[in-house]
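In: can't give you the sequence, but here's the structure:
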């Protein structure tokens, strides 16, 4: 049984990765409905929180049905991260997660996210301060290292565990790799085989099918899987993996009616939560995956991602339901 603090996550939990402009309440609602065991918010700027910036504060929104839920913060100043952690904890999450893995330039090149992998001592000091600042479990998401010459993941996990984190999620790539090349899960197996490590270790990177999920579970011995890009526009992946673990059989892919239902539910919540303009804008990244494999869908996709009117998008989805009725995926 995998536990983080007093949270019981079952035998082998599936986690929704924190993804900027993706892992918001509308999307999390769908992933929870479809089997995610633990979810995290989008990453939240520590500087934004301590300055009460509207965009950062809105990301603190969590709902009871999402539990267990973690709030993730990022930043490069220890004092700001400590203060932001206290603010985030007041929002009532079950977990506080620290982002030490984001590879994008605007974050990593300022010493936050994966950038802190170039200064392990600062990472440890920052983590220790955050652990002391809150009364809920603190977890970390990180990468193997900055590049192939700075892979010190064994040391990182040992030292972060020593200052009090209660679980770690590791994306099995370096920052230099970004999201390219093969994820190197052998490093995660080495962490799991380290007799000093007793906290849960969750693996992330390239989990895009039930078959691969089972293979990596068995081969690398991690305590659970964190799923990111493969869930975008496809929240069904969590239940598909669970079903495959239990039965060895693949569930049939969701039919058109189900895809339309979920896309509409996602759209409605997105517009409700963010307003029509931003809600429509941030839905655009999901349509390709909602309807992946549908022949001759491109003209409709183009209209869906260019429309700036909620009613028009709803009508387009209704038209898709009629035009492609009976199409198999």
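Out: Alright, I've got the coordinates. On a predicted model such as this, the values are computed, not experimentally measured, just so you know.
In: Every contact and neighbour count from this point should use C-alpha atoms.
Out: Noted.
In: can you map out the helices along the stretch 101-250 of the chain?
Out: Ranges of helices in the stretch 101-250 of the chain, per DSSP state H, counting those that start in this stretch, are 105-108, 120-133, 153-162, 186-192, 210-220, 237-247.
In: and the comparison structure, right after this:
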């Protein structure tokens, strides 16, 4: 799959997720096989570009190419300026968010709320495409609700405006992340449009990825929640798509190494206090399928320093590796 001049290989994409796909996580997923990792959503309002959070979200130094940055907003002129700003600060692909179902985003008519105003969508897409020399992509849902699945109409508007790839989550906005994703709408869009289409929603295994590609004819798959605590899913999917064979699961020692590397990266990127706090959710995701998950989180979440967090994590995995009962050091 190509987006502008960029070859996306393998055709497995990390979905943009607010509060999740920060720079440390993007780097990790790229290292473990993602062909493209889209940044978490950045705001288009220039009043907030110099806040600590925005500066962290706009930090792309050292990221493997291509660097894809997602922006969100409602005003065409403001979004165009945000696209120019991000392109000037390292973005090689600008992605527009019209798929986020969060209430605080939709209440200001951003994210998936924009799908209720196709005329405004057209003005936004034309303004952003005209503003930058880098490719512009778009992420949408199948519609606002079951009675308004207008994604095919928006796909037509997007292609006409010069959008160079379209990611479609197989749910309506009112579903949020409940129920099951449907892929018929994605298949219809792919059959009607000439731009690359990326299928998103419930892609949680190599087999499901292959099935969705067959059912939709999509050019790539996008993985979101299934990568939380399991970033090696990208290499598993890529290998299965290339060979039809399943990779063995990572060893406990490899998972331990991946998680500790992730912890160190979070502490270095955010600083100790913020890094420790952000790392807690990732620790929970890594351990979520283990029976001792609740006990592990109860102890690790009390860690206040990077050193404590690392020591507790090492002790947890060492106990699992040695086949001993998990007994973690106490935390003050």
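Out: Looks like it arrived, so ask away. Note that the coordinates shown come from a computational prediction; the quantities given were computed from them, not determined experimentally.
In: I'd like the helices of the stretch 101-250 of the first structure written out as TSV, with distance to residue 283 of the first structure added.
Out: Output for those, formatted as TSV (distance: least, C-alpha to C-alpha, whole Å):
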stretch	distance to residue 283 of the first structure
helix 105-108	23
helix 120-133	33
helix 153-162	35
helix 186-192	33
helix 210-220	25
helix 237-247	18
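In: mind checking which of those helices is nearest residue 90 of the first structure?
Out: Residue 90 of the first structure lies closest to helix 120-133 among those, at 11.3 Å (C-alpha to C-alpha).
In: Flag every buried residue along that closest one.
Out: For helix 120-133 of the first structure, the neighbour count (16 or more other C-alpha atoms under 10 Å) marks 120, 123-124, 126-131, 133 as buried.
In: One more: stretch 216-229 of the first structure?
Out: Buried residues in stretch 216-229 of the first structure, defined by neighbour count with 16+ other C-alpha under 10 Å: 216-217, 220-229.
In: same deal with stretch 298-313 of the first structure?
Out: So for stretch 298-313 of the first structure, counting by 16+ other C-alpha under 10 Å, buried means 300-301, 304-305, 308, 310, 313.
In: same check, this time on stretch 130-149 of the first structure
Out: 130-131, 133-134, 136-147.
In: okay, how far is it across that stretch, tip to tip?
Out: End-to-end span of stretch 130-149 of the first structure (C-alpha to C-alpha, to the nearest Å): 28 Å.
In: ok, of the buried residues of helix 120-133 of the first structure, which one's closest to residue 78 of the first structure?
Out: The closest of the buried residues of helix 120-133 of the first structure, once distances to residue 78 of the first structure are taken by C-alpha to C-alpha, is residue 126, at 5.1 Å.
In: what residues are up against that closest one?
Out: For residue 126 of the first structure, the residues meeting the contact criterion (C-alpha atoms under 8 Å, 6 or more residues apart in numbering) are 78, 81-82.
In: switch to 6 Å and redo it
Out: For residue 126 of the first structure, the contact set (C-alpha atoms under 6 Å, 6 or more residues apart in numbering) comprises residue 78.
In: Tell me the counterpart of it in the second structure.
Out: If you follow residue 126 of the first structure across to the second structure using TM-score structural alignment, you land on residue 124.
In: Need the max-distance pair from the buried residues of stretch 216-229 of the first structure.
Out: That would be 221 and 229, which, of those, are the farthest apart (C-alpha to C-alpha) at 21.8 Å.
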